[in-house]
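Participant: show me how the following folds:
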Amino acid sequence: MTEIEIGKNKRARRAYAFDDVAIVPSRRTRDPEEVSVAWQIDAYRFDLPVLAAPMDSVMSPETAIELGRLGGLGVLNLEGLWTRYADPTPLLEEVAGLRGVDATRRLQEIYTEPIKAELITERLKQMRDAGVTVAGSLSPQHTKEFAKSVVDAGVDMFVIRGTTVSAEHVSSQAEPLNLKEFIYELDVPVIVGGCATYQAALHLMRTGAAGVLVGFGGGAAHTTRSVLGIAVPMASAVSDVAAARRDYLDESGGRYVHVIADGSIGRSGDIPKAIACGADAVMVGSPLARATNAPGRGFHWGSEATHGALPRGQRVEFEPVGTLEEILFGPSTVADGTMNLIGALKRSMATTGYTELKEFQRVEVVVG
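Facilitator: Model (predicted):
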């Protein structure tokens, strides 16, 4: 790998973001109607390779149900407003009317309300009764405390999501979550992340996870790079983690761990780029926050923005462009890649001659 000299004391390898790469058309094209974007993780098959990020501005129980009916997977934030308040609607309306520092301060106050196990049960039951695949997310810090409530409520897929999740967390303050033991004892598949390097991904795969999230969790709403100085451009990160998946497949004797790009998916063109770099699916936040029926009411934020001592996120304002269904399937009334995400993915695959997602991972990409 070619390294660049930063100065006499430091060298670094060059990494690429999705904006730095492009997909190369091939000699063969297909009809978009012949393209399938279905994928399967564990026993669950989905028509769309789209997971909604567990962010209160994107996913309520109602929007998770709607996305499930449309063919994707809505992941509910089980540490969010829906599990802290019986009815968070007035709070969401209040926050939508605030700006700047006032909004950040109020979000910090709102999220000091304790998480209630009975509300976790109630929200997941609501999703299960609707007949969709039920997925909920906890951070590593709260997984031990609430895991039993989540599993007893009948979750189909458990997501452990944080800014950076390690298989070897060390703490002198409390006993850390042993991911390998935890996942082994669960009867449901677990998706865990974020991570952004080959080695970190390989360690997470060895815990028994069904899927690994690539990224830093907050997407368009996080400021981790500005606050902590930590970031890895997503095209390189996804490719590195896909290499770990390949090597783990050999190491484990055939166990395939799904790679899910979780970050920098802001426009429709980022989805085929993520898959071209090796992702099996994408977790999106900001594109769905633009829905007219999104809980954030035109605003978007992640859990990083509500940290009581060191917020690493900001509340982003978006102009709503259409319903959740229109954002996924069109018709699009804009030409900026914020609507008809699935139509764009199918056309990208068709233009390069591919009809299946796994095949599309082999498409040629260029830097430029």
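Participant: going forward, measure contacts and count neighbours with C-alpha atoms only.
Facilitator: Will do.
Participant: what kind of secondary structure is the residue nearest to the spatial centre of the chain in?
Facilitator: Nearest to the mean C-alpha position of the chain, counting by CA atoms, centre = their mean, stands residue 283 at 3.1 Å. For residue 283, the assignment made with DSSP: H, G, I helix; E, B strand; the rest coil gives strand.
Participant: what ranges do the strands span in the stretch 1-150 of the chain?
Facilitator: Taking DSSP state E, counting those that start in this stretch as the criterion, the stretch 1-150 of the chain carries its strands at 3-7, 10-13, 21-23, 39-41, 44-46, 50-52, 73-77, 135-138.
Participant: which one of the ones you listed lies nearest to residue 231?
Facilitator: Proximity to residue 231 (CA to CA) singles out strand 10-13 among these, at 13.5 Å.
Participant: show residues contacting the closest one.
Facilitator: 1, 2, 3, 4, 5, 6 (CA atoms under 8 Å, 6 or more residues apart in numbering).
Participant: you'd agree residue 314 is up against residue 102?
Facilitator: No: counting by CA atoms under 8 Å, residue 314 does not reach residue 102; the two are 11.8 Å apart.
Participant: quick one: which of those two has more around it?
Facilitator: residue 314 (22 against 12; other CA atoms under 10 Å).
Participant: gap between the more buried one and residue 293?
Facilitator: Here residue 314 is placed at a distance of 21 Å from residue 293 (CA to CA, to the nearest Å).
Participant: same check, this time on residue 200
Facilitator: 37 Å.
Participant: can you give me the neighbour number for residue 336?
Facilitator: Neighbours around residue 336, by other CA under 10 Å: 10.
Participant: neighbours of the closest residue to residue 84 other than its chain neighbours, how many?
Facilitator: Closest residue in space to residue 84, ignoring its immediate chain neighbours: residue 115 at 4.7 Å, by CA to CA, 6 or more residues apart in numbering. Residue 115 has 19 neighbours, counted by other CA under 10 Å.
Participant: tell me the contacts of residue 86?
Facilitator: Counting by CA under 8 Å, 6+ apart, residue 86 has contacts residue 119.
Participant: just the one 10 residues further on next, same as before
Facilitator: Neighbouring residues of residue 96 by CA under 8 Å, 6+ apart: 296, 297, 298, 299.
Participant: disregarding flanking residues, what is the spatial nearest neighbour of the second one?
Facilitator: Nearest-residue entry for residue 297: residue 96, 6.5 Å, with adjacent residues in sequence omitted and distances by CA to CA, 6+ apart.
Participant: second input sequence below; structure requested for side-by-side comparison:
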Amino acid sequence: MSNEIEIGRGKRGRRAFSFDDVAVVPSRRTRDPRDVSTGWQIDAYHFDLPIVAAPMDSVMSPATAVALGNLGGLGVLDLEGLWTRYDDPAPLLAEIRALPAAEATRRMQEIYAEPIKSELITQRLKEIRAAGVTVAGALSPQRIQEHYQTVLDAGVDLFVIRGTTVSAEHVSTSAEPLNLKRFIYELDVPVVVGGAASYTAALHLMRTGAAGVLVGFGGGAAHTTRVGLGIHAPMATAVSDVAAARRDYLDESGGRYVHVIADGGVGHSGDIVRAIACGADAVMLGAALARASEAPGEGWHWGPEAHHAQLPRGERVEVGTAGTLEEILFGPGHTADGTTNLVGALRRAMATTGYSDLKEFQRVEVVVSPYQPR
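Facilitator: This next block holds a predicted model:
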């Protein structure tokens, strides 16, 4: 059955759905939320929460990465951010928060023009390791060749290759592209790579040996990719497609399981529920964690796309502060807008639909029910 629709006589398009377009359906069984497990494991690393912090300066510092790790999640530090460019980024963070909207992009481009320093990569990762939590750092594909050895020497546990889109086959006539399969094969640590937004792209990334695939393409709160490039991947469809690629690769590889991590469009607790229902093993959160009082952005949020030197595809946005990191994750919540007690909401949804762990919950019934704002 095809779900393509006719756009005009010369073009047809596939119908795709965002998280707002779908909802989960209760079953015949319910459970006590206290009996529900939200734990997951990637490679040798177990986490109590299916929550990975996005490598963005407004979300993660070494201190917040440690705090999230102690609460059961995984913090990923942006190794191309302010923390690896400046000895003390606090004044720069304060300046970015205070910038007038009309000047924000240009000034951020100037701030992020400072070169990345290898010694600061080492220092920041060692700060996280000293706290005894899982150490994860992220680089874009363009920076891998230059800095990956420094990252490995510093003792990273999980390596994240994150870009707006990352393919297993990058074509260039001006530079030798990164051979992702060879690169991952030669590393001694598990690699999470993305974003990918289609079945075919994800399947090729899985074949490189990646331990996890990030699903998404410019769909976060601070992205303007759809406006700037005309590219967008509705997340419910994207996650479902990549989950299908995971299933088929499991058969193709003889049992190798690649984790699917939804990255984008996951701003509220209901989005986490729907992401896992569509097949994700975990979610990568940006704006949702930027609302924590400990977040470096202090109520402001931006990603690396916002200060791209040639073509910015993001912006600094105000998300406000909803509570402490612990309140964001575990409550108590004092509003009904899905910004606090994210884990409690996930537990409640799993219990209400009768599922006891995340792998089971991926089988929950889902309906197309477009959200109608009140």
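Participant: tell me which of the strands of the stretch 1-150 of the first structure sits most buried.
Facilitator: With neighbours defined as mean count of other CA atoms under 10 Å, the strands of the stretch 1-150 of the first structure peak in mean count at strand 73-77, which reaches a mean of 29.
Participant: which residues of the second structure does that strand align to?
Facilitator: Following TM-score structural alignment, the aligned partner range for strand 73-77 of the first structure in the second structure is 74-78.
Participant: that stretch vs the first structure, mean deviation?
Facilitator: Aligned to the first structure and superposed, stretch 74-78 of the second structure gives a mean residue distance of 0.1 Å (mean CA distance after the TM-score superposition for the first structure).
Participant: who's in contact with stretch 124-132 of the second structure?
Facilitator: 62-63, 65-66, 83-84, 134-137, 154-156.
Participant: isn't residue 338 of the second structure up against residue 272?
Facilitator: No: between residue 338 of the second structure and residue 272 there is no contact under CA under 8 Å: 10.0 Å.
Participant: in contact with residue 225 of the second structure: list those residues for me.
Facilitator: Residue 225 of the second structure neighbours (CA under 8 Å, 6+ apart): 218, 219, 231, 232, 313, 314.
Participant: surely residue 303 of the second structure and residue 56 touch.
Facilitator: Yes: counting by CA under 8 Å, residue 303 of the second structure touches residue 56, with 5.3 Å between them.
Participant: so how far is residue 194 of the second structure from residue 82 of the second structure?
Facilitator: 22 Å.
Participant: which one's more surrounded, these two?
Facilitator: Neighbour totals were compared for residue 82 of the second structure and residue 194, and residue 194 leads with 30 against 24 (other CA under 10 Å).
Participant: wait, a strand at the more buried one?
Facilitator: Yes: counting by three-state DSSP, residue 194 of the second structure is part of a strand.
Participant: what's the burial count for the residue nearest to it when sequence neighbours are not counted?
Facilitator: Distances taken as CA to CA, 6+ apart put residue 214 closest to residue 194 of the second structure, at 4.4 Å, once the chain neighbours are dropped. Using other CA under 10 Å, residue 214 of the second structure has 31 other residues around it.
Participant: same question, residue 32 of the second structure
Facilitator: Other residues close to residue 32 of the second structure by other CA under 10 Å number 14.
Participant: what of residue 33 of the second structure?
Facilitator: Burial of residue 33 of the second structure is recorded as 19 neighbouring residues (other CA under 10 Å).
Participant: was I right about it contacting residue 348?
Facilitator: Yes: taking CA under 8 Å as the definition, residue 33 of the second structure is a contact partner of residue 348 at 5.6 Å.
Participant: what residues do those two have in common as contacts?
Facilitator: By CA under 8 Å, 6+ apart, no residue touches both residue 33 of the second structure and residue 348.
Participant: relative to the whole chain's centre, how far out is stretch 199-219 of the first structure?
Facilitator: Distance, stretch centre to chain centre, for stretch 199-219 of the first structure: 11 Å (CA atoms, centre = their mean, to the nearest Å).
Participant: scratch that, stretch 314-326 of the first structure
Facilitator: Taking the mean of its C-alpha atoms, stretch 314-326 of the first structure sits 17 Å from the chain's own mean (CA atoms, centre = their mean).
Participant: in it, what counts as buried?
Facilitator: For stretch 314-326 of the first structure, burial by neighbour count (16 or more other CA atoms under 10 Å) applies to 314, 315, 316, 317, 318, 320, 321, 322, 323, 324, 325, 326.
Participant: just the buried residues of the longest helix seen in the first structure, please?
Facilitator: Using DSSP state H, we find that the single longest helix of the first structure is helix 234-251. Neighbour-count burial for helix 234-251 of the first structure, counted by 16+ other CA under 10 Å, picks out 234-246, 248.
Participant: check stretch 184-196 of the second structure too.
Facilitator: 184, 189, 190, 191, 192, 193, 194, 195, 196.
Participant: can you pick out the most distant pair from these?
Facilitator: Once CA to CA is applied, these give 189 and 196 as the farthest pair, at 20.9 Å.
Participant: what about the helices in the stretch 151-300 of the second structure?
Facilitator: 180-186, 199-206, 225-229, 235-252, 269-277, 287-290 (DSSP state H, counting those that start in this stretch).
Participant: and the closest residue in space to residue 60 of the second structure that isn't next to it in sequence, what is it in contact with?
Facilitator: Spatial nearest neighbour of residue 60 of the second structure, excluding adjacent residues (CA to CA, 6+ apart): residue 77 at 5.9 Å. Contact analysis of residue 77 of the second structure by CA under 8 Å, 6+ apart lists 54, 55, 56, 60, 61, 62, 65, 136, 137, 138.
Participant: same thing but at 10 Å, please
Facilitator: 53-57, 59-62, 64-65, 83-84, 121, 124-125, 128, 135-139, 160 (CA atoms under 10 Å, 6 or more residues apart in numbering).
Participant: same check on residue 17 of the second structure?
Facilitator: 233, 234, 235, 236, 237, 238, 368, 369, 370.
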